[in-house]
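Chemist: kindly return the folded structure for what I paste below:
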Amino acid sequence: MTAPIVVATDLTARSDRPLDRAVMLAEQRGTRLVVVHALEERADMDLRKQMQRAREALEGMVEDFSVPFELVIERGSAPQVLADVVEAQHAALVVVGAARYNHVSDFFLGTAVDYLVRRAKAPVLVVKERPRLPYDGIVVGTDFSERSARAVIAAAELFDVPVTLVNAFGRPFPRRLGEDASLELGKQWSHEEMARFLASPALAPWLGRITHHSVESDPAGAIEKFAKLYRSPVAVVGSHGWGSIAQVLLGSRASDLLTAISHDILVVRDGLNA
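Modeler: A predicted model of the protein is given here:
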């Protein structure tokens, strides 16, 4: 059996999306789930009673699971508890919901996901859509960096589906060169860099699954455009910390990128061994 998948739940109805996706992925990978709830102490309730209620709620949520699972309830902040469980379980993936922290913008902009991406020793899958089908395509935005290549490899190893690689380019020096010449220069640079990127020996095992595109666009728009090729896509970005997710797709602000993309997003921190 392969390494387990860790999935977070806050015991609310909003957490059904990450749970459903985690079950689907565990079935595909033939692995078990570790379902984690971080218990925050309440002044109006005895801790033992809190633990009992949380366990009863968890057991009700997982009673129809079709895969092996383990329940973990730990005291502490959700990001810290999740990172600790991922490390202890040697997990392949951690799955969280986009609405886990009050509102999607709170989740992406807050320190909670920052901590999780920085500390969890596994890629983080942010589930935004209700799972209806297994993922049938990966869309990776690339800036042609080594970090981006590692994100491609990590995603390709996790999900055995086609990979669409897209570079969003702009028009360099439009005032000096003119709009048409600037567009051609941007397109030429992107094509040349894409060829160099794909020639990397590290990507050789995956080339049969990769199609690539260069498009004049903002980064999130490029991913959204090519995600339409699939019925159930997952977007992929690479990072070596929350502040660096922005660098992956030509300088986009992380908050803008992650909130603008409407699909599930896999964040692969640099330095992880996929």
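
Chemist: can we go C-alpha only for contacts and neighbour counts from here?
Modeler: Noted.

Chemist: remind me, longest helix of the protein?
Modeler: The longest helix of the chain (DSSP state H) is helix 179-198.

Chemist: which helices and strands does the helix or strand following it pack with?
Modeler: Where DSSP states H and E defines the elements, the next helix or strand beyond helix 179-198 is strand 210-216. Counting contacts by 3 or more CA pairs under 8 Å, 6 or more residues apart in numbering; DSSP states H and E, strand 210-216 is packed against strand 163-169, helix 179-198.

Chemist: which parts of the longest helix of the chain are buried?
Modeler: Buried residues in helix 179-198, defined by neighbour count with 16 or more other CA atoms under 10 Å: 182, 183, 185, 186, 187, 190, 191, 193, 194, 197, 198.

Chemist: quick one: the second one and residue 173 touch, right?
Modeler: What that stands for is residue 183. No: using CA atoms under 8 Å, residue 183 is not in contact with residue 173, being 9.5 Å away.

Chemist: rewinding a little: okay, the helices and strands packed on strand 210-216 in JSON lines with distance to residue 17 next?
Modeler: Output for the helices and strands packed on strand 210-216, formatted as JSON lines (distance: least, CA to CA, whole Å):
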{"stretch": "strand 163-169", "distance to residue 17": "23"}
{"stretch": "helix 179-198", "distance to residue 17": "34"}
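
Chemist: to residue 70, which of these lies closest?
Modeler: Evaluated with CA to CA, the helices and strands packed on strand 210-216 place strand 163-169 nearest to residue 70, the distance being 31.8 Å.

Chemist: how far away from the center of its chain is the closest one?
Modeler: A distance of 16 Å separates the centroid of the chain from that of strand 163-169, by CA atoms, centre = their mean, to the nearest Å.

Chemist: now the element after it, going C-ward?
Modeler: Counting by DSSP H and E, the next helix or strand C-terminal to strand 163-169 is helix 174-177.

Chemist: just checking, what packs against that following helix?
Modeler: On a contact count with 3+ CA pairs under 8 Å, 6+ apart, helix 174-177 meets helix 179-198.

Chemist: how about residues contacting the helix it packs on?
Modeler: 144-145, 149, 167, 169-174, 204, 207, 212, 214-216 (CA atoms under 8 Å, 6 or more residues apart in numbering).

Chemist: try it again at 10 Å.
Modeler: Applying CA atoms under 10 Å, 6 or more residues apart in numbering, the contact partners of helix 179-198 are 142-146, 148-149, 165-177, 199, 203-204, 206-207, 210, 212-216.

Chemist: next, the structure of the following sequence, for comparison with the previous one:
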Amino acid sequence: MAGGQVVVGVDGGEPSAEALRWAATTAARRGATLRILLAYRWRVPAALAPRGGLAEAARELADALVADWGRDAEAAVPGVDVRPAAVLGHPADVLLGVADEADLLVVGTRGRHRAASAMLGSISQQVATRASCPVAVVRGRAEPDGGVLVGVDDSASSGAALRLAFAEAERWGTELIAVRAIEPPLTPPALGLPPVLYDTAEAARALSESAAARVAETGREHPGVPWEFHGVTGDAGDVLCERSGRARLVVIGSRGHRGLAGLLLGSVGLYLLQRAECPVLVAHAEPRAEEAL
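Modeler: Got it, this is the predicted structure:
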């Protein structure tokens, strides 16, 4: 569906510039407005924050910077509707505060100060794990191509990721590659107990068939999207990370826990946010009834 808002957080660093370019292209694909937000703040207690002329000068500088980045986006992707704005506040709080209005939030892998984190900045991680809308963390290859990659299992968050992945593949006019990675059981029977009759191959086959059926069911809602399903043995994080080198985008689900549904990412998601070779899109699922208790 055309329209809506793609919101990107910028700070002037190269990861931020890459995120801006990716967000502008994505907004054009969606027929959406590109909202560019520069959050700035005083690194002193609120009671000591500058006021008057100094505060006004800082606001004018921030406005000028974000306006320049808006013109860069318009030049890179002609025709996109760009709306730049500078906002006083902590970057994560500012972006999370507009999540309910956005169809997609976009951030880079880290802030301007690379020493703060070698791979994923704290602001990017806060936004990716806590936002109420999908979040794209732009990383890896500068201009990724290929299909949309998604990992599937039997969880609610995986279902949300699968639906979002099909929608993205449709927007980009590309294929979807769904992967069900299964780790073989490594725990031996308890000491002193008879071994459990457990057919590992049969269990893996059943899990793969269930995942494939789920992909096929979702795919019927997007008949124009070609898709492939791969049931493989291995660690899901390693498998998806390796395949991300040939993907345009990898889609992952958030993982809820009781009252914090949608606020947490599983270990696979965090692994991909740190190491994937293409942008990572986080789908936030609606909490299950039992998780909301």
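
Chemist: the second structure: strands as residue ranges?
Modeler: Secondary structure of the second structure (DSSP state E): strands located at 5-10, 33-40, 81-88, 104-108, 135-138, 147-151, 176-182, 227-233, 247-253, 280-283.

Chemist: which one, of the helices and strands packed on strand 210-216 of the first structure, ends up nearest to residue 234 of the first structure?
Modeler: Set against residue 234 of the first structure and scored by CA to CA, these come closest in strand 163-169, at 9.8 Å.

Chemist: where does that closest one end up in the second structure?
Modeler: Matched against the second structure by TM-score structural alignment, strand 163-169 of the first structure falls on residues 176-182.

Chemist: tally of neighbours for residue 127 of the first structure?
Modeler: Residues lying near residue 127 of the first structure (other CA atoms under 10 Å) number 25.

Chemist: residue in the second structure matching it?
Modeler: Matched by TM-score structural alignment, residue 127 of the first structure corresponds to residue 138 in the second structure.

Chemist: list the contacts for that match?
Modeler: 15-23, 106-110, 124, 249, 273, 276-281.

Chemist: before we move on, what about residue 129 of the second structure?
Modeler: Residue 129 of the second structure makes contact with 135, 254-255, 262-266, 269-270, 282-284, according to CA under 10 Å, 6+ apart.

Chemist: what's the distance between it and residue 189 of the second structure?
Modeler: Residue 129 of the second structure is 37 Å from residue 189 of the second structure, where distance means CA to CA, to the nearest Å.

Chemist: output the strands of the second structure as a markdown table; include the columns distance to residue 61 of the second structure.
Modeler: Putting the strands of the second structure into a markdown table (distance: least, CA to CA, whole Å) gives the following:
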| stretch | distance to residue 61 of the second structure |
| --- | --- |
| strand 5-10 | 14 |
| strand 33-40 | 10 |
| strand 81-88 | 9 |
| strand 104-108 | 22 |
| strand 135-138 | 26 |
| strand 147-151 | 39 |
| strand 176-182 | 43 |
| strand 227-233 | 48 |
| strand 247-253 | 35 |
| strand 280-283 | 32 |
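
Chemist: the second structure: which residue goes with residue 184 of the first structure?
Modeler: In the second structure, residue 184 of the first structure lands on residue 201 (TM-score structural alignment).

Chemist: buried residues in the longest helix along the second structure?
Modeler: What stands out as the longest helix in the second structure, according to DSSP H, is helix 53-76. By neighbour count on 16+ other CA under 10 Å, the buried set for helix 53-76 of the second structure is 58, 59, 62, 63, 65, 66, 67, 69, 70, 72, 73, 74.

Chemist: apart from its neighbours in sequence, what residue is nearest the fourth one?
Modeler: Yep, that's residue 63 of the second structure we're talking about. Excluding the flanking residues, the one nearest residue 63 of the second structure by CA to CA, 6 or more residues apart in numbering is residue 86, at 5.5 Å.

Chemist: that neighbour and residue 8 touch, don't they?
Modeler: No: between residue 86 of the second structure and residue 8 there is no contact under CA atoms under 10 Å: 11.9 Å.

Chemist: okay, these two: which has more neighbours?
Modeler: When residue 86 of the second structure and residue 8 are compared for neighbours, residue 8 comes out ahead with 27 against 20, by other CA under 10 Å.

Chemist: once you drop chain neighbours, what's closest to the more buried one?
Modeler: Nearest non-adjacent residue to residue 8 of the second structure, counting by CA to CA, 6+ apart: residue 106, 4.5 Å away.

Chemist: quick one: residues contacting that neighbour.
Modeler: By CA under 10 Å, 6+ apart, the contact set of residue 106 of the second structure is 6-10, 16, 19-20, 22-23, 26, 36, 95, 124, 127-128, 134-138, 279-281.

Chemist: counterpart of it in the first structure?
Modeler: So, by TM-score structural alignment, residue 106 of the second structure is matched to residue 95.

Chemist: now its match: how far from residue 153 of the first structure?
Modeler: On the measure of CA to CA, residue 95 of the first structure and residue 153 of the first structure end up 18 Å apart.

Chemist: cool, residue 27 of the first structure as well?
Modeler: The gap separating residue 27 of the first structure from residue 153 of the first structure is 21 Å, by CA to CA.

Chemist: circling back: intersection of neighbour lists for residue 86 and residue 8 of the second structure?
Modeler: Joint contacts of residue 86 of the second structure and residue 8 (CA under 10 Å, 6+ apart) are 36, 37, 38.

Chemist: verify the stated contact: the second one with residue 91.
Modeler: Which is residue 37 of the second structure. Yes: shown here, residue 37 of the second structure and residue 91 form a contact pair, counting by CA under 10 Å, at 8.8 Å.

Chemist: returning to that earlier point: trace the residue nearest to residue 63 of the second structure over to the first structure, please.
Modeler: So residue 86 of the second structure corresponds to residue 73, using TM-score structural alignment.

Chemist: which ones are touching that match?
Modeler: By CA under 10 Å, 6+ apart, residue 73 of the first structure lies in contact with 35, 36, 37, 38, 39, 51, 52, 54, 55, 58, 81.

Chemist: ok, the fifth one - contacts?
Modeler: The reference is to residue 39 of the first structure. 10, 47, 50, 51, 54, 73, 74, 75, 76, 77, 78, 81.

Chemist: look up how far residue 266 of the second structure lies from residue 187 of the second structure.
Modeler: Taking CA to CA as the measure, residue 187 of the second structure falls 21 Å from residue 266 of the second structure.

Chemist: now residue 151 of the second structure
Modeler: Following CA to CA, the distance that separates residue 151 of the second structure from residue 266 of the second structure is 12 Å.

Chemist: name the nearest residue to residue 172 of the second structure, sequence neighbours excluded.
Modeler: Nearest residue to residue 172 of the second structure, sequence neighbours excluded (CA to CA, 6+ apart): residue 29, at 7.3 Å.
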